[in-house]
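Engineer: coords below, sequence missing:
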């Protein structure tokens, strides 16, 4: 095929709005040698039938940043390309029909202010004034976002494609990608076919923007891309006389959204139980196709809509539409380089927000490809958060029945998914279940989040206030602070780094000095060239040639991938995931030593077993390693045990613990204890865009350590530069003066009445007696006293609450308890 080259710098698979955006932004960075291949016609999969809603407020600051970028981009595309995008900032209204939903919307409004998005909380009458066609019976309040809008999805894609072509990209329709070639662990190009003709394009990078085909395209490269197509329904009315431009309206309690377009109303739905589609493969000839109508499925939505917007009762239905869109297991899209295959990039699974996300996602991915690292923290959508088993067809079909509806469900804190559960279980799962554990899911693992009392309902009752497990967590928390608690931490990610050069490899990756004696535990970060924190881990030296890196369950694939990418080709070193080989039982609290001493065949005093060390020990009739570390701020040990011995050791600890006030504890209490102690959590308080010094972790960086034979540790120059220039922001810990409000994350931080940041994490501090939060604030040229002697407040659902601020941990600031 003469128009196709045999070599390109990048080949993009898929000509929807996301693929076109990636092509546009790569060429904007100067990548003129870009080829986009579309199997049929541009936009023919999902883009053409998208509703085109352009909302800007997302669940985190950087996701909001990307959505705002998209809106700004679409406003200027017509002037650049001559293709009208139809972008209009008509504003949006979301209304609440329950008190809990109003709390959610008002907390979202507070978050919007922290993120710089114009927002206004409005009363039911004000909702009516802005949307006069709405029946406000039962409406408790609403939120107005004036800069939200709507646009023409297909034309946005075509404008982006034209912009890419204008800068040299080849955008070719009618060409199907039949395979992805690999060599040396990298993607090397694609095989294509058109009719009877076949060919190959060699490429440095292959980008999977195939939408609902993304899972199958991933398999061509040996990459897991967990997404599933679901049917998505909307109706479009006949023209309604007198209907003028209206804001986008969302009524999430009725699973509905409304868009006025050319004097008609589009009514769409995110129903609680959705219909997966294409499980046995998408038809080969699928192109601008609709799926069969299912009016019975849509009818409950329509009945409520007729009551909510009465003019619909008199309007004829012009179009009943059913089309497929792809959804991921956690309702967040997939972006970044695949951990299984270097040079294979993914931008797919957009969960019905592809239009509002495409501009920002394309920009971020292109910059990531250009620089070799993301432009800012993108962990929310990083493909490395997913697990290989999540591409399992049965798993995806079951989970996707729920995920579509979760878009408009109440976004309660601690909400757990209900479908496709129980795939990954620890060796103690059944023991904990028998003792009242209520489980949550992280990275597919079932983890005990809290323990129900005898006769208590073993399920969550969600709320924005104190949920049904609040008192349980208070008791567990008290046990950890006053007696002793047991946590199942078997889901910790465990990476064994081994070989003659293992020390030198880790010495370059880690900011701390890992050139330590056998048995020493090192708390450290993996830094990037900017001094940002790529990982927050402990490294335990097991022998002269072997180390154990321990990391959170959610970040294992990311951290293992980073280690692999930084092992030089000439190094004698391997890194292996050994997570499932060992269980971890944490025994934490002031009575931990008293409990463990009779079970352990060696001394546990400070002289025999100092803090920050690990030893092989006998435990009951088993044998494992005891690590003296703590994430709750108390005396304690993490016991690393062969998985086949974990149940025996658990039973022995439980028996001995009766004399010491032992209580089983869940992960909610682990979190509340660590927030009281101001311990950072990667992904919330520290990310790849947070400088290690500004995060308050400079003590874990050793500038004067002996360099690796592979060079100085990554980020060293950035740490030196920051120390010389001074900090621009610092992390503070806050305690609310009012003990009633609860904090979760993203609440605005106010200093002397002005918003200066937002909380990165929050929880109720049961020992400190109020909600505790952490977050960054500007601090240029300020000493600690000047920073703290200000009037600090935290905004909670529109209400400003006074707060005490601290640079030191509010709980045990001298860390005496962990070293007791």
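Structural biologist: Now that the structure is in, tell me what you want to look at. Since the structure is predicted, the reported quantities are computational estimates derived from the model, not experimental observations.

Engineer: all contacts plus neighbour counts: C-alpha atoms, from now on.
Structural biologist: Fine.

Engineer: if I've got this straight, residue 69 is in a strand?
Structural biologist: No - Residue 69: not assigned to a strand; according to DSSP: H, G, I helix; E, B strand; the rest coil it is helix.

Engineer: Show me what the helix or strand in which residue 163 is found is packed up against.
Structural biologist: Assigned by DSSP states H and E, residue 163 belongs to helix 153-166. Contacts defined by 3 or more Cα pairs under 8 Å, 6 or more residues apart in numbering; DSSP states H and E place helix 153-166 against helix 17-28, helix 61-81.

Engineer: one more structure, for comparison:
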């Protein structure tokens, strides 16, 4: 039914664009919070984009604790929706089985099982005999391991969406079909409303306080209307449905990722779907205007290898007729994580789109989280994995999206090895030292589009990753780089780290408000600090250098530069400052290790002594025949400097340092070394060890917060926590057995009980064992009580004893950085 001008309001608190399962979930959850001025507009018919043809698999376990929390919420919601709305959702807990056909995959799924236990998801590793018992139709040949999640489910995707829409309507929300949003009107950084046109040609405008982009595979295009970057690309997704099979009864969902396949029994038929390694992007130049419940052309040749393997795995398929060969589009993002949150470019445009074929299992939780965020103005918990602000502006480039999407669909079922790098759409952002590093054996990884040297191959060694869950081919290389920094001197490229310049007459006042530190310091002083939210959770972990009286340089992790800059802009208020991204203006080389001072003195006439350049200060220097600025700080726990070089002089400065470094046996190092060294030193990693829901005091960073300042974001929450006491602490662990490896998310046991999971994990090459850190509950306990415990880490079901302490295992008094 089309709209008329009288049926649509002239004003709404929020307009949701898109009536798939995500848009319906956002509308449902906003009305549940008491919002009744909610309008959802769907261009055609509800579910007619991708929701209607989704497979309807509803798993609980995701890659992180909070994503798992959202998936579990979706399950619980779908279990009650039918009773609430009267719409049958088809939701049932059938369980799921994942089988491994290689030893590497077996380790992956067993590590996932450990993670599930840490996240409170019911899981069990099962024998082949148990697999056969649960799934009698399977051919067990080649199966080396299996994991069973008894509470996983499946449902009817379209009816789940329709139930959510009905729930929204029952609480006063307006859901209108066949009304297309043709434009989003804007004023500065705010959307003012939407223009619409219905199927009869009627047009109109709705003024809106907020707009939510739930456009699914149209999300990129809807984003452009608002001046918002929503990087996603539609890809073809294939499955077949058999004719009815005699005697087929309810079965768990079965995943065979090594054969790129999943199986779902539905009403006596079998659905076989695929996430093949080389996907087919669709509608790169735009989705047809009349697309509605459409299928894409069959491509049996593309699907045939999956089907051949499936007939071997499930012999009954050889006898079953194919009822439906289906090809429909799904939207995929550059990193296989969906987009959620407040768009960085605007202050009232929200995004929930790009769900990478897990939209049904994600929709309930994503809608709940976004609605809570919109209602209070603050994230309900850490959503960094999916926060739209993680996307870089260039990632909206169509050629980039086409190239990357060919890979991301297949990555859903690829081996999820530690340190695995994307293979497509590479080389977009390069530091000024890129060619110099490649010429010397650099093996590049990619982060936020930046090509970064992760490790360096030795002479005669092929400079490429060979992935494994065991010690990978670069393990010894990183050990050598690690020990060079610990014992001699190493150099690595930090140019990708974000650099944000804050300047103006209110620079000091603004920094004092936005951050927890003391910025009223001499010019040249460096302050390690956090930006806090109102609950004293950590929104950013940065260093701030006072460059001039009214100018500060904020250095951020590469992946969060846009998010951190957006946080600053949103909290700028009436402060008279200009906030500018200057990342590309300077290259940065870190010179770290006991002989770093000697090396710098060999290439510069300046004085690097403690008297002139103590720890935590910066100075302008001559270097070679050029100029630079050195910051005496460290993320590896050694004496060292970060050398900031104007981009035009980077080549010269690199060659100067490399030539002089040969006389010191200086080693070029990569990001993996930096990570292993920082873990030995107990330095936190933003996004892993510290997030927006981790209280700065519980993270062990109270020393960086100066509550004697009168007013800064989060001050009250810091003072309150000091009064009430810590409920958990970030603890560092070292395994007593030198052989096992840690990555992150491994469960922590205290006195035999599961109490948490590792936020970081790696190998301490100086310490000679795997190390990690994670939060442990300790309400009402002293440090002595906490540490007077037996700690173990669960690795694939094996409990490995671990030493625990709050101080760093390496150089706990930080004597080495200040020599």
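Structural biologist: It's in. Here the structure is a predicted model, which means the values were calculated and not measured.

Engineer: okay, the helix holding residue 163 of structure 1 sits on what stretch of structure 2?
Structural biologist: The counterpart of helix 153-166 of structure 1 in structure 2, using TM-score structural alignment, spans residues 157-170.

Engineer: mean per-residue distance, the matching stretch to structure 1?
Structural biologist: Taken over the aligned residues, the distance from stretch 157-170 of structure 2 to structure 1 averages 0.3 Å (mean Cα distance after the TM-score superposition for structure 1).

Engineer: Aligned to residue 510 of structure 2, what sits in structure 1?
Structural biologist: Taking TM-score structural alignment, residue 510 of structure 2 has residue 505 as its aligned residue in structure 1.

Engineer: and residue 244 of structure 1, how many neighbours?
Structural biologist: Residues near residue 244 of structure 1, counting by other Cα atoms under 10 Å, number 12.

Engineer: helix/strand/coil for the aligned partner of it in structure 2?
Structural biologist: Counting by TM-score structural alignment, residue 244 of structure 1 corresponds to residue 249 in structure 2. Secondary structure state of residue 249 of structure 2, per three-state DSSP, is coil.

Engineer: so residue 249 of structure 2 sits right up against residue 137, yeah?
Structural biologist: No - Residue 249 of structure 2 is beyond contact range of residue 137, at 10.8 Å (criterion: Cα atoms under 8 Å).

Engineer: Can you tell me which residue sits nearest the middle of structure 2?
Structural biologist: Central residue of structure 2 (Cα atoms, centre = their mean): residue 385, 2.8 Å from the mean position.

Engineer: and that residue, helix, strand or coil?
Structural biologist: Three-state assignment for residue 385 of structure 2 (three-state DSSP): coil.

Engineer: Now check structure 1 for the residue matching it.
Structural biologist: Aligned against structure 1 by TM-score structural alignment, residue 385 of structure 2 finds its counterpart in residue 380.

Engineer: Would you mind measuring from that match to residue 299 of structure 1?
Structural biologist: Taken as Cα to Cα, to the nearest Å, the spacing of residue 380 of structure 1 relative to residue 299 of structure 1 amounts to 34 Å.

Engineer: How about residue 457 of structure 1?
Structural biologist: 34 Å.

Engineer: and if you look at residue 777 of structure 1?
Structural biologist: Applying Cα to Cα to residue 777 of structure 1 and residue 299 of structure 1 gives a distance of 50 Å.

Engineer: neighbour-wise, which of these two wins?
Structural biologist: The neighbour comparison of residue 777 of structure 1 against residue 299 (other Cα under 10 Å) goes to residue 777, with 21 against 11.

Engineer: List the residues that contact the more buried one.
Structural biologist: Residue 777 of structure 1 sits next to 729-732, 749, 756-757 when contact means Cα atoms under 8 Å, 6 or more residues apart in numbering.

Engineer: any idea how far residue 689 of structure 1 is from it?
Structural biologist: For residue 777 of structure 1, the distance to residue 689 of structure 1 (Cα to Cα) stands at 15 Å.

Engineer: got it, and residue 337 of structure 1?
Structural biologist: Counting by Cα to Cα - residue 337 of structure 1 and residue 689 of structure 1 are separated by 18 Å.

Engineer: On the three-state scheme, the aligned partner of residue 226 of structure 1 in structure 2 is what?
Structural biologist: In structure 2, residue 226 of structure 1 lines up with residue 231, judged by TM-score structural alignment. Secondary structure, three-state DSSP: residue 231 of structure 2 is coil.

Engineer: burial measure for residue 231 of structure 2, as a count.
Structural biologist: As a burial measure, residue 231 of structure 2 scores 29 neighbours (other Cα under 10 Å).

Engineer: With residue 48 of structure 2 as the reference, measure out to it.
Structural biologist: 21 Å.

Engineer: again, but for residue 645 of structure 2
Structural biologist: Distance, residue 645 of structure 2 to residue 48 of structure 2, by Cα to Cα: 53 Å.

Engineer: Comparing the two, which residue is more hemmed in?
Structural biologist: Remark: of residue 645 of structure 2 and residue 48, residue 645 carries more neighbours, 25 against 19, as counted by other Cα under 10 Å.

Engineer: show me the contacts for that one.
Structural biologist: By Cα under 8 Å, 6+ apart, the contact list for residue 645 of structure 2 reads 586-588, 627-629, 653.
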